[in-house]
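Asker: from the sequence below, what's the structure:
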Amino acid sequence: MSERFLDSYKRPLRDLRISVTDKCNFRCTYCMPAEIFGPDYAFLPHDKLLSFEEITRLTKIFASMGTEKIRITGGEPLMRKDLPTLIQMISEVEGVRDIAMTTNGSLLAKHAKALKAAGLKRVTVSLDSLDDDRFGQINGRGFRVETILSGIEAAADAGLQVKINMVVQRGMNEQDILPMARYFREKGHILRFIEYMDVGNSNGWRLDLVVPSREIAALIHAEMPLEPAEPNYYGEVASRYRYQGTEQEIGFISSVTQAFCSTCTRARLSAEGKLYTCLFAADGEDLREPLRSGYTDEDLRQLIGGIWSRRSDRYSEERLKHTPELTQRKKVEMSHIGG
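Answerer: Below is the predicted model:
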């Protein structure tokens, strides 16, 4: 029987995002720029990562506290060996009703069937352009669009629900907004546009590089009229729309211009076992050491409950004031906690 845990703003703990690795085979400019995450960058050694058994144990504890949705992230989660085994373990946890994964899609075609069989229900694929040259520039490694599209179709064929996330940066890929909307409308997959965010300190974020969701929506609406759709659940991050006269959905995630901190129900667990209560947090609370030093499940439950009850994060609402000191303060890198 799960108990309801609320933070200082009365937000429940409903979603847990679990990073299974800090490694990625991409070097996207807004997440893991190659000039910082180069050949000599020291990623976590394997013994510092939480084991599948430790992740599953924590998932059971979170589920007992009311967490219902699990999202597997990275880095690139499919770089973690035997990931379907972890999905299977989590799928057997009482109280977990939904398991999703965020991926760059480059390895998805190979693993889609096994992930579905293990209990994964949904996958979100990051794709920022349909133009090979631009996509190669953004991903920093020259990966081609066709590789990602093949992964998307393999996931859909395996029975996974598929969403595509596109981060829009001014001066980088605004010209890809309409081609992406046309393509995925025809394919029947949900496309979501994400405002470029100041996650971490390595991506050179500036406010003038943000393309507001309202601008993106207006551009699409002029060619393919949109109508609002009702939210699916409390705390949904995307504003949902449909193409008029259809059931085909499109979404906008407006963390910069229309902050949704007031309904945020997400906690994040890094690959080495630190608990973060905000995507823009500077530091996390270590759970690995208590896990490995004899804490009982109830001890861990009380520890996590205390962390959540003290939670007062509302960074994106505070960012609306555009305070330079705020946006430039130290923050955990997105690649470390998976967005």
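
Asker: switch to C-alpha atoms for all contacts and neighbour counts from now on
Answerer: Will do.

Asker: neighbours of the closest residue in space to residue 333 that isn't next to it in sequence, how many?
Answerer: Using CA to CA, 6 or more residues apart in numbering and skipping the chain neighbours, the partner closest in space to residue 333 is residue 200 (4.0 Å). Residues lying near residue 200 (other CA atoms under 10 Å) number 25.

Asker: in contact with residue 200, which residues?
Answerer: 280, 330, 331, 332, 333, 334 (CA atoms under 8 Å, 6 or more residues apart in numbering).

Asker: and these, which two are the farthest apart?
Answerer: 330 and 334 (12.3 Å; CA to CA).

Asker: the two: which has the busier surroundings?
Answerer: The residue with more neighbours, out of residue 330 and residue 334, is residue 334; 23 against 15, by other CA under 10 Å.

Asker: which strand or helix spans the residue lying closest to residue 61 once chain neighbours are set aside?
Answerer: Leaving aside its sequence neighbours, residue 61 sits nearest to residue 301 (CA to CA, 6+ apart; 6.0 Å). For residue 301, the host element (DSSP states H and E) is helix 297-309.

Asker: and the helices in the stretch 101-250 of the chain?
Answerer: 108-118, 132-139, 145-157, 177-187, 213-223 (DSSP state H, counting those that start in this stretch).

Asker: one more to put side by side:
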Amino acid sequence: MPRLIDPFQRTIDYLRVSVTDRCDLRCTYCLPKGFKGFEEPAHWLSHAEMTRLVGLFVALGVRKVRLTGGEPLLRRGLGDLAAGLTALPGLQDLSVSSNGTRLARHAAELKAAGVQRLNISLDSLDAGCFERITGRDCLGDVLEGLREARRVGFAPIKLNMVVQADQNLDEVDRMVVFAMEQGFVLRLIEPMPVGSTGLATEGVDLSALGERLAARHALLPQVLGQGAGPARYWCSPDGRMSLGVITPMSQHFCASCNRVRLGVDGTLYLCLGQNDQVPLGRMMREGLDDAALTTAILAGIAAKPERHEFRERPQQVVRFMAQTGG
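Answerer: This next block holds a predicted model:
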């Protein structure tokens, strides 16, 4: 079986799968208030269709799959889907990205289904700031979800904080202390100009901020294995907490990109910052067999762009982040 190697000799072994483009929050950098342009449910892949497509990617060497959205816990039967994916021969890592608002009621089910890791969005520990960013007063629900996730055995749990210059920059130190106290992995993320909301968000150079935070909190450089992801990390001396920075704007990591994204309708997105795509869902529903779909996947990977152009052409990606799959 051929492997997924793109024209720049990058091995693609990570697939992010959007199970819905719907979300119960309206984060300022993601979806605009009042947005109604969601994909029609009739176009969503069924669980069986998702499992079929993911199985083709796994057969081609994908070893890591993350279920995303929108907010994936809005999709009914997510535990059943996760259990089906876990059973795929060759899949080594199944994780979920969530905003955490519904995590308390679903954490045990996800753990039982074989989900190994969680990434939870948390942009502020201040209830007012949280509501300004997300559009909802539900910080307590997210914190309850984190407690329940830890209770059922998820470890480590990663927190994703999108740092905005005019919203939550002054919250970063508090978040570092919180992560140290709770033993979480905290990842600070630069916002990207994806859609009009992303374009309107003022980010911060996290390359420099990460170094300052590490020095201030006595964190040590953390050396991770090859292919460990786009973040650069520091860890606490006792090893319980890690701090990472993800810097697509100030210091991009395209040279080591190992991932592609599958939208809820089965569209394969080859780069978060480009418009290249392959309509795998439509092709599957037109009756293509697994061999033909595999050929289409390979052709897509052969056309994967070298890098995003967020700085050179920041306005070219008009779809919103939730429509791509996180």
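
Asker: got a TM-score for the pair?
Answerer: Remark: TM-score between the superposed chains equals 0.95 [TM-score structural alignment, normalised by the length of structure 2]; 325 aligned residues with a CA RMSD of 1.6 Å.

Asker: same check for the contacts of residue 200 of structure 1, but in structure 2.
Answerer: Mapped onto structure 2 and checked by both residues aligned by TM-score structural alignment, their matches' CA atoms under 8 Å, these keep the contacts 330, 331, 332, 333, 334.

Asker: look up how far residue 273 of structure 2 lies from the aligned partner of residue 192 of structure 1 in structure 2.
Answerer: Matched by TM-score structural alignment, residue 192 of structure 1 corresponds to residue 187 in structure 2. Distance, residue 187 of structure 2 to residue 273 of structure 2, by CA to CA, to the nearest Å: 20 Å.

Asker: which one of those two is surrounded by more residues?
Answerer: residue 187 (25 against 22).

Asker: show me the contacts for that one.
Answerer: Residue 187 of structure 2 neighbours (CA under 8 Å, 6+ apart): 158, 159, 160, 161, 231, 243, 244, 245, 246.

Asker: likewise residue 115 of structure 1?
Answerer: Here residue 115 of structure 1 is in contact with 83, 84, 87 (criterion: CA under 8 Å, 6+ apart).

Asker: also residue 28 of structure 1?
Answerer: Residue 28 of structure 1 neighbours (CA under 8 Å, 6+ apart): 34, 138, 139, 140.

Asker: if you set the cut-off to 6 Å instead, what comes out?
Answerer: 138, 139, 140 (CA atoms under 6 Å, 6 or more residues apart in numbering).

Asker: any idea how far residue 221 of structure 2 is from the residue in structure 2 that the second one lines up against?
Answerer: When the structures are aligned by TM-score structural alignment, the residue of structure 2 matched to residue 139 of structure 1 is residue 134. When distances are taken as CA to CA, residue 134 of structure 2 and residue 221 of structure 2 turn out to be 32 Å apart.

Asker: so those two - more neighbours on which side?
Answerer: A direct count of neighbours by other CA under 10 Å for residue 134 of structure 2 and residue 221 places residue 134 higher, at 23 against 17.

Asker: quickly find the element holding the closest residue to the more buried one other than its chain neighbours.
Answerer: Distances taken as CA to CA, 6+ apart place residue 27 nearest to residue 134 of structure 2, at 4.1 Å, with adjacent residues excluded. Secondary structure assignment for residue 27 of structure 2, by DSSP H and E: no helix or strand.

Asker: just the strands in the stretch 201-339 of structure 1 please.
Answerer: 226-228, 239-243, 249-253, 266-269, 274-276, 285-286 (DSSP state E, counting those that start in this stretch).

Asker: okay, these in JSON lines with distance to residue 48 of structure 1 next?
Answerer: Output for the strands of the stretch 201-339 of structure 1, formatted as JSON lines (distance: least, CA to CA, whole Å):
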{"stretch": "strand 226-228", "distance to residue 48 of structure 1": "45"}
{"stretch": "strand 239-243", "distance to residue 48 of structure 1": "37"}
{"stretch": "strand 249-253", "distance to residue 48 of structure 1": "33"}
{"stretch": "strand 266-269", "distance to residue 48 of structure 1": "14"}
{"stretch": "strand 274-276", "distance to residue 48 of structure 1": "11"}
{"stretch": "strand 285-286", "distance to residue 48 of structure 1": "12"}
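
Asker: nearest to residue 128 of structure 1, of those strands?
Answerer: Once the strands of the stretch 201-339 of structure 1 are compared by CA to CA, strand 249-253 is nearest, at 14.0 Å.
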